[in-house]
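Undergrad: Have a look; sequence and predicted model below, questions after that.
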Amino acid sequence: MIQNQYYYLVAGLPELFFEADNRKLDFVSIRDWLKQNLEGNDLELIDTLSLHYDNDNVLSFINNRNTFSERGLVPRDVYDDVKSNLKQFPSYIADFFTELYTERDEEVLANEDEEELQKSVEVGLYNRFYDYVASYNNEFLQKWFCFDRQLRNILAATNARKLGKEVAPILVGNDSINVALSHSQALDFGMRGELPLMDKLMPILEISNLFEREKKIDMLRWDFIDEANIFNYFNIDKVMGYLLKAEIIDRWVKFDPVLGDALLKKYFNELKGTFDLNAAFEEQ
């Protein structure tokens, strides 16, 4: 399929650098401006990169948290009556809510243990999410979300092991990597030399400074975007890569190193699911 070419748009984008002074960067303004200059199905493609905010909002709603990200695609007022507004959600979220409310009474759901919700409900939502984004016929999106899922699973498995928790229930998807993460007792889950991502990630996980470790993980994401777009110059893939980089920078613009290290230590000391690292970034 022939892709739209955005010569003037891409040529006019300011170059982004991970380590530069990016305090003037405004992620939402960049996203909105990019969308104003896209055509046809490309608008839907770039919207998929914001769906994780909707996922966070869904989980906040289910867990009765008073947090809501306006960066999601679904407005806040839609959550006032979820059952009546299912058609306003992306199809995977609508299906998720339908299944959830079919299996559980709302009152029971509201009082259910939060950690158990994180293990079953969150994984269920993200299984639907990754299946949904995989359905798009776009090579960059498929590469990005495959990488994203693998990275998150490895990090989740590593943290679960540190906390002495079972790994399998918190993994998203069903592949050979998850089998290794669930059953291997090796430090590298038996995948060093077999999975390129693991080869790059293992030295990072050995960094004792939690702030630096988190920063290196985002640099790994940054490098993946560059590698995935090495032969893309003016198409929607290049634009999506730019937006992902802007989002990475946006996260660090608000992040104070001293406070950040304390927040990360708290994150690793809390039970999984009881401390929201994304919210911690937003608060600063």
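TA: Structure's in. What do you need?
Undergrad: contacts and neighbour counts: CA atoms only from here.
TA: Noted.
Undergrad: Between the two ends of stretch 188-206, how far is it?
TA: Chord length of stretch 188-206, first to last residue, is 11 Å (Cα to Cα, to the nearest Å).
Undergrad: Can you give me the buried ones in that stretch?
TA: Buried residues in stretch 188-206, counted by 16 or more other Cα atoms under 10 Å: 188-192, 197-198, 201, 204-205.
Undergrad: Alongside the first one, take a look at this:
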Amino acid sequence: MSSKYYYLVAGLPELSLEDSKLSYTVADFKTEIYSGLSTSDQKLIDLFYLKFDNANVLKLLKDKDAEIDTRGNYSAAELTEYISTLKEGGEISSKEFPAYLSVFILDYLNTPVESIVLYEDHLATLYYEYAMKCGNKFVSSWFEFNLNINNILVAFTARKFKWDIAGNIVGNTDVCEALRTSSARDFGLSGEVDFWESLVKINEIAELVEREKKLDALRWNWMEDAIFFDYFTIERIFAFLLKLEMIERWISLDKEKGNQLFRSIIESLKNEVQIPAEFR
């Protein structure tokens, strides 16, 4: 167990709330904590912030003058330039710009709308597959978990509307393969995927906000289990960031519930982070 980020992790519970507003944000993390991480750990954290770049790319493809979310890794000018380069048939190095985003932009420009279930889902699955190759077990598993969730939900939607399932599944996991090839009602996955039943129930929820909350609860519980034995590591910091973003999003939608959720995180962190005797 690394104690490399001992003081940083021990400091995370210091976060406080001001009324119904977070006093600490995902953007603050980038400016205050990011520089204190090792280069390899910064690259892992960059993977988290790419979710904002994903949303920004979608916005700019629809409207080149759109206001973007500044929490991403790339500026509006950089993203606009990349989109323009790809539109004109140019190439962009994968060292300069994540390969999956180039793939998505080209897909968006060249694919008829009706043949992609949802652009957001397609982009999310490309992102998860890309991030799974990061080399960190927890981070890779987190993205594989989300890739599988996304693909299963896409398969449910495609089957319901009699769309092509195989063509809308992204990735090379065993779950992806089963979704592409199985005609069984459960795609042969109910015994293989431990969250299958939860996902079937969530998929039946018609109310979108409620459905999204249930999905976040599923993700939250997965995270809690996955980092149970990680204390002062980059894994715990990554999970904290995921939770912080989740709550930030819910506070913007539902202040009271978001605040309750936030308080529960802080309490659980306080209970988990016990200061070793030699540091007292």
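TA: Thanks, I have the structure now. Computed from a prediction, not measured in an experiment: that's the story for all the values here.
Undergrad: re the thing from before, save the buried residues of stretch 188-206 of the first structure as TSV, and put in distance to residue 153 of the first structure and secondary structure too.
TA: Shown next, in TSV, are these (distance: Cα to Cα, whole Å; DSSP: H, G, I helix; E, B strand; the rest coil):
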residue	distance to residue 153 of the first structure	secondary structure
188	13	coil
189	12	coil
190	15	coil
191	13	coil
192	15	coil
197	12	helix
198	11	helix
201	12	helix
204	15	helix
205	14	helix
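Undergrad: And those residues, which is closest to residue 23 of the first structure?
TA: When these are ranked by distance to residue 23 of the first structure (Cα to Cα), residue 204 comes first, at 25.9 Å.
Undergrad: OK, contacts around residue 58 of the second structure?
TA: Applying Cα atoms under 8 Å, 6 or more residues apart in numbering to residue 58 of the second structure gives the contacts residue 120.
Undergrad: and if you look at residue 272 of the second structure?
TA: For residue 272 of the second structure, the contacting residues are residue 231, by Cα under 8 Å, 6+ apart.
Undergrad: and it, how far is that from residue 232 of the second structure?
TA: For residue 272 of the second structure, the distance to residue 232 of the second structure (Cα to Cα) stands at 11 Å.
Undergrad: What is the nearest of the buried residues of stretch 188-206 of the first structure to residue 103 of the first structure?
TA: Nearest to residue 103 of the first structure among those, counting by Cα to Cα, is residue 189 at 34.7 Å.
Undergrad: Can you give me the distance of that closest one to residue 175 of the first structure?
TA: Going from residue 189 of the first structure to residue 175 of the first structure by Cα to Cα gives 14 Å.
Undergrad: just residue 127 of the first structure next, same as before
TA: Taking Cα to Cα, one finds residue 127 of the first structure at 12 Å from residue 175 of the first structure.
Undergrad: Show me which of those two is the more surrounded one.
TA: More crowded of residue 127 of the first structure and residue 175, by other Cα atoms under 10 Å: residue 127, with 18 against 9.
Undergrad: Nearest residue to residue 143 of the second structure in space, ignoring adjacent ones along the chain?
TA: The shortest distance from residue 143 of the second structure to any non-neighbouring residue, by Cα to Cα, 6 or more residues apart in numbering, is to residue 128 (4.9 Å).
Undergrad: circling back to that earlier point, mind picking the two most distant members of the buried residues of stretch 188-206 of the first structure?
TA: Largest pairwise distance in these, by Cα to Cα, is 16.8 Å, between 190 and 204.
Undergrad: buried ones in the host helix or strand of residue 101 of the first structure?
TA: For residue 101 of the first structure, the element it lies in under DSSP states H and E is helix 91-103. For helix 91-103 of the first structure, the neighbour count (16+ other Cα under 10 Å) marks 92-94, 96-97, 100 as buried.
Undergrad: Run the chain-centre distance for the next helix or strand after that helix.
TA: Where DSSP H and E defines the elements, the next helix or strand beyond helix 91-103 of the first structure is helix 106-111. Centre-to-centre, helix 106-111 of the first structure and its host chain are 27 Å apart (Cα atoms, centre = their mean, to the nearest Å).
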